[in-house]
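# quick one: sequence plus predicted model below, questions after.
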Amino acid sequence: LQGDSAVMRKLQNQVTRTALSDLPVFIQGEIGTGKELVAQAIHRGSIRAKYPFIRVNCRELLAGWNIETADGVKNCLMAAQGGVLFLDDIVHLSLEHQAQLLQILELGYYQNSDQERLFIDIRMMASTTVSHQELLVSGKLMTELYYRLNIVSITVPPLRERGDDIVSLARLLLLQYSRQYNGVAQCFSDDALNALRQYPWPGNVRELVSKLKRVALLADHQCVGSELLELPGTQEDTHSLKQARADSDRAAVIKVLENNHNQITASARELGISRATMYRLLKKYDLHPNKNK
């Protein structure tokens, strides 16, 4: 949720204000935009923060509001008591569950299979990738339930609309994953920054995270170029250009070796990489420096 763009400042303000109330929240956004992160941020800032935040994938919800966990099957309503129940992808909630959810929102309880009244004290949050208009027209969600849940509505902006937030977020994540994976990558080249800005990011922040984890693992240099990002439509994929870049990199390694009298450790230190990475570069470019010098 970090960022200084206008859309992110608006979102941050909505999260702060929404946390002060105890109303149901409806969070809409494309896949990978961070809808669950928004719900968690609201929970952390609310009076229910010390109580559980229970996420339920509506595709996997079992009868009786049961969910499978590592510890076995449990009732998600009881597990969320006092806290927040986050219904992820609510369009996949069954009609039976929708009717029971409406009753909980209206009366504060629902009846289990033994016709017992189970009183629930939780804050409801729901997310969807479907637009509000489509929700109403498609009939995927009961109209009355939609209006009960949609008291506070938040739309999470896609990454492509966040301007230079993309660059600042990419830099932050690159450093984070480089530390996590003991990688060498520290920054992006100008062509990589342009590629990050120009790519439409259909998978949003989730796609950015996946890309940068891969980059942090595979990078041989501190400065990451656009070719390692492998973004569709931005790759320099002609053979001649790839070969020219490889030749340039090989020449740079040779120059560093010459400057350091073929000493592997000193050369690696100048490049800001580990000895292991230096040996990979030597193997990659078929270089055999005299180690005795």
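Structure's in. What do you need? Numbers count the residues shown, from 1 in each chain.
# please make it C-alpha for all contacts and neighbour counts, starting now.
Fine.
# so for residue 20, what's the nearest residue that isn't a sequence neighbour?
Using CA to CA, 6 or more residues apart in numbering and skipping the chain neighbours, the partner closest in space to residue 20 is residue 46 (5.8 Å).
# another structure for you, compare them:
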Amino acid sequence: MSTSSYSLSGVAPARFEEPHGLAAELPCFEMVGDSVAMRRLRMQVDRIGPHFRTVLVRGEMGTGKELVARTLHGCSMDREGPFVVCHSAALDDSDEDRIRELMRTARRGTLFFDGIEEMPLSAQSRLVRAIEPKLGTRMIASANQDLQVLTASGRFRQDLYYRIAMVEIVLEPLRERAEDIPGLAMSFLKRFSSLYGKDVERISNGAMERLLAHGWPGNVREIENVLRNGVLQCDGQMLENDHLTSLREMCGVSPEMNRPDVPTRLQDVVERHVFQVLKSCAGNKLRAAEMLGISRSTLYRMLEGCSEHS
């Protein structure tokens, strides 16, 4: 390995280490990292996956909650069954039939409620009534917030909380496991280099130092986006500082902010930033919300109130 860069051969993704663990046999088990937090997570997945019918996965935006849910599904006895995703914020109080249909669709498989804290209270009561253990549907829910706190404040139903939180897995934010950043960066570099037909094999020390110094509010999804954009811009074999343009845009102040025609009202500045992020995500609202560190429903409300969006 070059002394001035990180190479694909020098930093390998960490995999589950116990040779007899179910998670170790899964080709989709790509939770990269060798930090204490990631080793503990892989152990939890291996122990919980085959046994528990309801699991709550909690963590900030972009920490990989759906990946964990899919891996839990792959570790279960029902791994040959369907994995059905339900976006909780999209449900309303008239969706009891839809919830029952989702339960039937995911029979002998897994029904994943993404962002369950965003589910309206009225829909939560419908879900409690729709749960049918006899269907054999496994339920995994993800949450960005602490549901115990929401339950105590009356914003989440207590009976639903006890239904879904038989076991809880908490994902650490990337800023608290910075030792995993080189492995993650090299893993994404390898993936996108192959995907886009590039020959990028290394990350310069300068670029890696910037990645290590960043706070990653968008967590793993943010570093994924930064590496994707960097690989697309790189024409050589080494990813350099100059290729991390999306990281610079997220970290620094744009030069155009010094122009007199740039809005200075807080609301206008926020709206402008939201649209810039949305544009950088090619209109993908899920990615934009994760990069902004807000929920999808919050982003939708912001877009509804933006004059540019109307």
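Nice, I can see it. Treat the numbers as computed from the prediction; the structure is a model and nothing was measured.
# the residue nearest to residue 20 of the first structure touches residue 15, doesn't it?
No: applying CA atoms under 8 Å, one finds residue 46 of the first structure not in contact with residue 15, separated by 10.1 Å.
# re the thing from before, name the SS class of the residue nearest to residue 20 of the first structure, please.
coil (DSSP: H, G, I helix; E, B strand; the rest coil).
# which residues touch it?
The contact partners of residue 46 of the first structure, by CA atoms under 8 Å, 6 or more residues apart in numbering, come to 19, 20, 21, 22.
# show me what contacts the third one?
Pointing back at residue 21 of the first structure there. residue 46.
# could you measure from the aligned residue in the second structure for it over to residue 33 of the second structure?
In the second structure, the residue matched to residue 21 of the first structure (TM-score structural alignment) is residue 51. Distance, residue 51 of the second structure to residue 33 of the second structure, using CA to CA, to the nearest Å: 25 Å.
# now swap in residue 184 of the second structure and tell me
Taking CA to CA, one finds residue 184 of the second structure at 7 Å from residue 33 of the second structure.
# and for the alignment partner in the second structure of residue 215 of the first structure, the neighbour number?
Under the alignment (TM-score structural alignment), residue 215 of the first structure maps onto residue 230 of the second structure. When neighbours are counted by other CA atoms under 10 Å, residue 230 of the second structure registers 24.
# ok, residue 230 of the second structure - contacts?
Contacts for residue 230 of the second structure (CA under 8 Å, 6+ apart) come out as 239, 243, 244, 245, 246.
# quick check: of those, which lies closest to residue 62 of the second structure?
residue 246 (16.5 Å; CA to CA).
# please, which helix or strand holds the closest one?
helix 245-251 (DSSP states H and E).
# that helix: what's the following helix or strand?
helix 266-280.
# and that following helix, how far from the chain's centre?
Here the centre of helix 266-280 of the second structure is set off from its chain's centre by 21 Å, with CA atoms, centre = their mean, to the nearest Å.
# for residue 46 and residue 15 of the first structure, list the residues in contact with both.
Counting by CA under 8 Å, 6+ apart, nothing touches both residue 46 of the first structure and residue 15.
# measure the residue nearest to the spatial centre of the second structure to residue 296 of the second structure for me?
With distances taken as CA atoms, centre = their mean, residue 62 lies nearest the centre of the second structure, 2.9 Å away. Separation of residue 62 of the second structure from residue 296 of the second structure (CA to CA): 12 Å.
# equivalent analysis for residue 130 of the second structure, please.
25 Å.
# so for these two, which residue has more residues nearby?
Set side by side, residue 130 of the second structure and residue 296 show more neighbours around residue 296, with 21 against 17, by other CA under 10 Å.
# ok, the more buried one - contacts?
So residue 296 of the second structure contacts 89, 285, 286, 289 (CA under 8 Å, 6+ apart).
# most neighbours, which of these?
Using other CA under 10 Å as the neighbour criterion, residue 289 leads the contacts of residue 296 of the second structure with 23 neighbours.
# shouldn't that one be within a helix?
Yes: secondary structure assignment places residue 289 of the second structure in a helix (three-state DSSP).
# where along the stretch 151-300 of the second structure do the helices fall?
For the stretch 151-300 of the second structure, applying DSSP state H, counting those that start in this stretch gives helices covering 158-164, 181-195, 205-213, 219-233, 245-251, 266-280, 285-292, 296-305.
# can those helices go into JSON lines with extra columns for distance to residue 115 of the second structure?
Compiled in JSON lines, the helices of the stretch 151-300 of the second structure are given as follows (distance: least, CA to CA, whole Å):
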{"stretch": "helix 158-164", "distance to residue 115 of the second structure": "13"}
{"stretch": "helix 181-195", "distance to residue 115 of the second structure": "24"}
{"stretch": "helix 205-213", "distance to residue 115 of the second structure": "28"}
{"stretch": "helix 219-233", "distance to residue 115 of the second structure": "16"}
{"stretch": "helix 245-251", "distance to residue 115 of the second structure": "25"}
{"stretch": "helix 266-280", "distance to residue 115 of the second structure": "20"}
{"stretch": "helix 285-292", "distance to residue 115 of the second structure": "12"}
{"stretch": "helix 296-305", "distance to residue 115 of the second structure": "9"}
